[in-house]
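Colleague: Here's my sequence, what's the structure:
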Amino acid sequence: MTTSSATTETVLALLRSAPQSEEQLEQLALEAKTLPPGELVYLVETRPATESAILFRVLDKDAALAVFEALPATHQAELISGLRTQQVADIIGDLDPDDRASLLDELPASVAERLMHGLDLDERAMTTAVLGYPRHAIGRYMSPEVLPLTPGMSVREALAHVRTHAEQAETIYLLPVVDPSRVLLGVVGLRRLLLAEEEALVGDLAHAAVAAEATDDREDAARRFFAAELLAMPIVDGEQRLVGILTVDDAVAILDRENHEDSARTSGTEPLDRAYLSTPILRVVRSRIVWLLVLAISAILTVHVLEIFEDRLDQVVILALFIPLLTGTGGNTGNQAATTVTRALAVGEVRLRDLPRVVWRELRIGAVLGAVLGSLGLLVSGLVYGLAIGTVMGLTLLSICTMAAIVGGLMPLIAKKVGADPAVFSNPFISTFCDATGLIIYFTIATAVLGL
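Modeller: I've put the predicted structure just below:
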């Protein structure tokens, strides 16, 4: 067992004993101090609420702040209730305004108001500015702690300004250039300033900025951020005045959260807002049960289709053997198309106006896939069960693959059009739709070919 693992086991044993005396708490603090930050985050995030609060309480200020910032906002809110008032005040005061706003969103109004009153006037003003934007707006994730320059500054003046105010800025690697009304004129990198002549003007060194409006959707802004390969992105208001800056760590956090949500919903569940091991059982059940009920109700449609064609199954029982193959193929083909188009939508490769092109493209893709699988189905099932059954299988696979590819490509675009999450329309609903529709196609072809 490694030293870190042994220390972790010691910390866990101390936590389970519910330490109360000063000696026990001091021992816990000494053991915890030797653990790396990642291990501390794991312990605080996965232990029961009481144990998490005890462990967090014995951490020194720097370690506590690092652990607290690594936790999801919902977990931060739950942790606060078990902490001392002064420790809470110190931590809240040291958070960045955007992180503080996310935390305040999760707290009861009375607690949030009390914490806001504990901030100094500048911190309170910056936090209030961030809280003024909708939850899904990029303004909610920007930092108002930005260090702007003016175009008339010389490089010498600009560098002196940066040295004086660097501690108050979120980042100094990319510096916005603004006019007296704070309208964004461009940006200049710190590297370029350092390499330029001291008498050169900032306005001559600045270049056009890739910026986002504070009300833009967070995911769209974050994807533009990475598409442009930025370290930081200025955020402006509707009149192009500088209001904040988005840094790479916040952009990464946004996309991580969006990808987590898409992954969960694609699998037919709602994303958990905290660590799996510390999430209450009933909360996990709630995240899954709604989807299971929706899908169970949707599956009734498939059962109804089988009931309609029950007489055909009675005449040719062999048809029942191929149902799992056909429904599985249709669902998989549709989900492949939906996943591809959903990602293309997310990164801006496909837009709503491209709907006809997507449909035409997926029709051809589905037809080629169907032709390959259909030929294989015709050959194998024809050799085993006869030419007639082989023909049914070949034509059905061709038709189902074509239909499923079109539906899979179409659903994310429809979701985007109506303002829903494209991931919600992916695997669960597409599979159910393709199952029912595929069976109708199957039995219709069987009826025509076999003369049922």
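Colleague: switch to C-alpha atoms for all contacts and neighbour counts from now on
Modeller: OK.
Colleague: could you measure P151 against G244, distance?
Modeller: Taking C-alpha to C-alpha, to the nearest Å as the measure, P151 and G244 are separated by 18 Å.
Colleague: In terms of packing, which of the two has more residues around it?
Modeller: Ranked by neighbour count (other C-alpha atoms under 10 Å), P151 and G244 place G244 first, with 27 against 22.
Colleague: what element comes up after the helix or strand hosting the more buried one heading to the C-terminus?
Modeller: Element membership of G244, judged by DSSP states H and E, is strand 242-247. Following the chain from strand 242-247 toward its C-terminal end, the next helix or strand by DSSP H and E is helix 248-266.
Colleague: Contact partners for the most centrally placed residue in the chain?
Modeller: Centroid-nearest residue in the chain: E258, 1.4 Å away (criterion: C-alpha atoms, centre = their mean). Shown here is E258, whose contacts under the criterion C-alpha atoms under 8 Å, 6 or more residues apart in numbering are E219.
Colleague: so L205 makes contact with R191?
Modeller: No - here L205 lies out of contact with R191, judged by C-alpha atoms under 8 Å, at a distance of 11.1 Å.
Colleague: Would you do the same for the sequence below? I want to compare the two.
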Amino acid sequence: MRQNPPARQTAVDPTTARTARASRLDLRDVITLGTLTAVDQWLQEVPGSWRRSEQVDDLTDAEIRRLVALLTPQTARELFDSVDTPAVVGVLEVLPPVVAAGLLDALDDDRSAEILRGLDDAHRHEVLASTGAVRSATLRGLLSWPQDSAGARMNPDVASVSAAMTVSEAIDAIRTRAAGSTLGEGDVLVTASTEQRLVGVVSYLDLVLASPHTLIATIMDTDVVSVSALEDQEVAARLLTDHDLSAVPVVHDGALLGIISADDVVDILEAESTEDAERQGGSAPLDIPYLRASPFLLWRKRIVWLIVLFLAEMYTGTVLRAFEDDLATVVALTFFIPLLIGTGGNTGTQITTTLVRAMATGQVRLRNVLRVVRKEMATGVLIAATIAGVAWVRALTLGVGTEVAVTVAISIVVIVLWTSLIASVLPLLLKRLGVDPAVVSGPMITTLVDGTGLIIYFTVARLVISQLGG
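Modeller: Sure thing, here's the model as predicted:
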């Protein structure tokens, strides 16, 4: 039998071996290796924002400086575009302003402005002072807009041509600028020749098919969806998704300032959804990843709402004291208090959660309030009848008597309907008043319903139970 030849030993390059090991190590180990190749390999092997952010956030000041020394403009851009903003801010805070400015030069204007907002005022001023005059002016312009506005999130680097240009001149201008961002994948923004006023949009296909001497003004589409720079960023995101655009132009007094792209919209909607979820839980938004939040910060974000809810809940005790004699006369009424106020709170939470989300996505507006009320009241009737039947059976099995059972069943119906009315109107009303409707969800709606539910319960009891004068 012929035997297989012995395996041939191949030499392994030490650098290749170190790189291979780097792919299985975290960022600290890559820094220890100290090679550009190791950084490249780490970026390839560690995808995902949260994993990269976590490892960057765990670095010491000395390790951050060593990491920055290993970055090229390309790897710096890939790293800082993928890591969350608080982690990047933590890196820049330990670097000299000149080095921080150099890192920001590798990023787009809108991303750089977002990071600069996280720095304290003094450090931000030093970094901007170390930045080139033109780019510094651009960044200061972005930072001048309100934080959650469309102007703050826009990218000012946009492909645009003048309506007075010919097709040939427009193509030459686009080639000369070599702009990295455009309105969508096939559109160029068109502005008036004397003032950067947005007047239309033209596709690249139209530019290719049109005669070189054709004026842009004759082939442009004047029906352009745009958003004001002062408008909330969420409005811009909804415009883009509602009209199925790849980007939406940002204007101020008609003048073109920049665009918000589909990539920006993903970040905006994620941030808004996170903020709404935190508000619905009765907490102020954290603004930073949860694992990076200190106990003091969590206390500060939660305590105000908890105190407000606590003070609001105090009137429940006042209601119970007002009906103290009724409870003493018919002790069985106390058995069902948690059931009744819990049902009211749960009903309200379900409605506000659904409604706030529908409002956030633009499905429901104040003008739809009557439709919302009719829909929720009809649903409330079905829910109330179902739960009242279960409550009736439960009351009878406890042996509390027919009158108490009737009281509980009627109270359930009234409480559910009352809660449905409040929960379907209040979010829309608050939105009209400029208050975030998410604040009425969860704990707040439960608190509002608790006291009124008790009043309903004891009022029904007095009308039904003979011992209480019914």
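Colleague: What does the TM-score come to for these two?
Modeller: The TM-score (TM-score structural alignment, normalised by the length of structure 1) is 0.87; 442 aligned residues with a C-alpha RMSD of 3.1 Å.
Colleague: residue in structure 1 matching A152 of structure 2?
Modeller: For A152 of structure 2, the aligned position in structure 1 is R140, judged by TM-score structural alignment.
Colleague: Chain neighbours aside, what residue packs nearest to that match?
Modeller: If the residues on either side of it in the chain are set aside, R140 of structure 1 comes closest to V130, at 5.2 Å by C-alpha to C-alpha, 6 or more residues apart in numbering.
Colleague: The helix or strand hosting the one you found aligns to what range in structure 2?
Modeller: Counting by DSSP H and E, the element that carries V130 of structure 1 is helix 121-131. Using TM-score structural alignment, helix 121-131 of structure 1 corresponds to residues 133-143 of structure 2.
Colleague: ok, and for the matching stretch, which residues are buried?
Modeller: By neighbour count with 16 or more other C-alpha atoms under 10 Å, stretch 133-143 of structure 2 contains the buried residues S136, T138, L139, L142, L143.
Colleague: What residues of the helix or strand encompassing L463 of structure 2 count as buried?
Modeller: The secondary structure element spanning L463 of structure 2 is helix 443-464 (assigned by DSSP H and E). If you call a residue buried by 16+ other C-alpha under 10 Å, then helix 443-464 of structure 2 has these buried ones: 443-458, 460-461, 464.
Colleague: Show the contacting residues for I440 of structure 1.
Modeller: Contacts here follow C-alpha under 8 Å, 6+ apart; on that basis I440 of structure 1 touches V305.
Colleague: Now check structure 2 for the residue matching it.
Modeller: I440 of structure 1 maps onto I455 in structure 2, by TM-score structural alignment.
Colleague: Test my guess that S162 of structure 2 contacts A170.
Modeller: Yes - taking contact to mean C-alpha under 8 Å, the distance of 7.5 Å between S162 of structure 2 and A170 places them in contact.
Colleague: Find the residues that touch each one of these two.
Modeller: With contacts defined as C-alpha under 8 Å, 6+ apart, the residues shared by S162 of structure 2 and A170 are I216.
Colleague: Which strand or helix spans whichever residue in structure 1 pairs up with I387 of structure 2?
Modeller: By TM-score structural alignment, I387 of structure 2 lines up with L373 in structure 1. Following DSSP H and E, the helix or strand that holds L373 of structure 1 is helix 355-385.
Colleague: which of the residues in that helix are buried?
Modeller: The neighbour-count criterion (16+ other C-alpha under 10 Å) identifies 358-359, 362-363, 365-367, 369-371, 373-382 as the buried residues of helix 355-385 of structure 1.
Colleague: contacting residues for the corresponding residue of structure 2 for R351 of structure 1?
Modeller: Taking TM-score structural alignment, the alignment pairs R351 of structure 1 with R365 from structure 2. Each residue near R365 of structure 2 by C-alpha under 8 Å, 6+ apart is listed here: M359, L428.
Colleague: Aligned to A212 of structure 1, what sits in structure 2?
Modeller: Under the alignment (TM-score structural alignment), A212 of structure 1 maps onto V227 of structure 2.
Colleague: separation between its match and T407 of structure 2?
Modeller: V227 of structure 2 sits 55 Å away from T407 of structure 2, taking C-alpha to C-alpha as the criterion.
Colleague: now do T274 of structure 2
Modeller: Applying C-alpha to C-alpha, one obtains 41 Å for the distance of T274 of structure 2 from T407 of structure 2.
Colleague: the strands in the stretch 101-250 of structure 1, which residues?
Modeller: In order along the chain, the stretch 101-250 of structure 1 carries the following strands (DSSP state E, counting those that start in this stretch): 174-178, 184-189, 212-213, 232-236, 242-247.
Colleague: between those strands, which gets nearest to G386 of structure 1?
Modeller: Put simply, out of the strands of the stretch 101-250 of structure 1 the one that sits nearest G386 of structure 1 is strand 212-213, at 63.2 Å, with distance taken as C-alpha to C-alpha.
Colleague: returning to that earlier point: so what touches the match of helix 121-131 of structure 1?
Modeller: Outside stretch 133-143 of structure 2, the residues that touch it by C-alpha under 8 Å, 6+ apart are D109, D110, S112, A113, R117, L128, A129, G151, A152, R153, M154, P156.
Colleague: Can you give me the neighbour number for the first one?
Modeller: Think D109 of structure 2. Neighbour count of D109 of structure 2, defined by other C-alpha under 10 Å: 21.
Colleague: go on, the third one?
Modeller: The local packing of S112 of structure 2 (other C-alpha under 10 Å) involves 21 other residues.
Colleague: Can you give me every residue that contacts it?
Modeller: By C-alpha under 8 Å, 6+ apart, the residues touching S112 of structure 2 are L104, D105, L139.
Colleague: Any figure for the gap between the last one and G132 of structure 2?
Modeller: Going back to what we said before, that points to L139 of structure 2. L139 of structure 2 sits 10 Å away from G132 of structure 2, taking C-alpha to C-alpha as the criterion.
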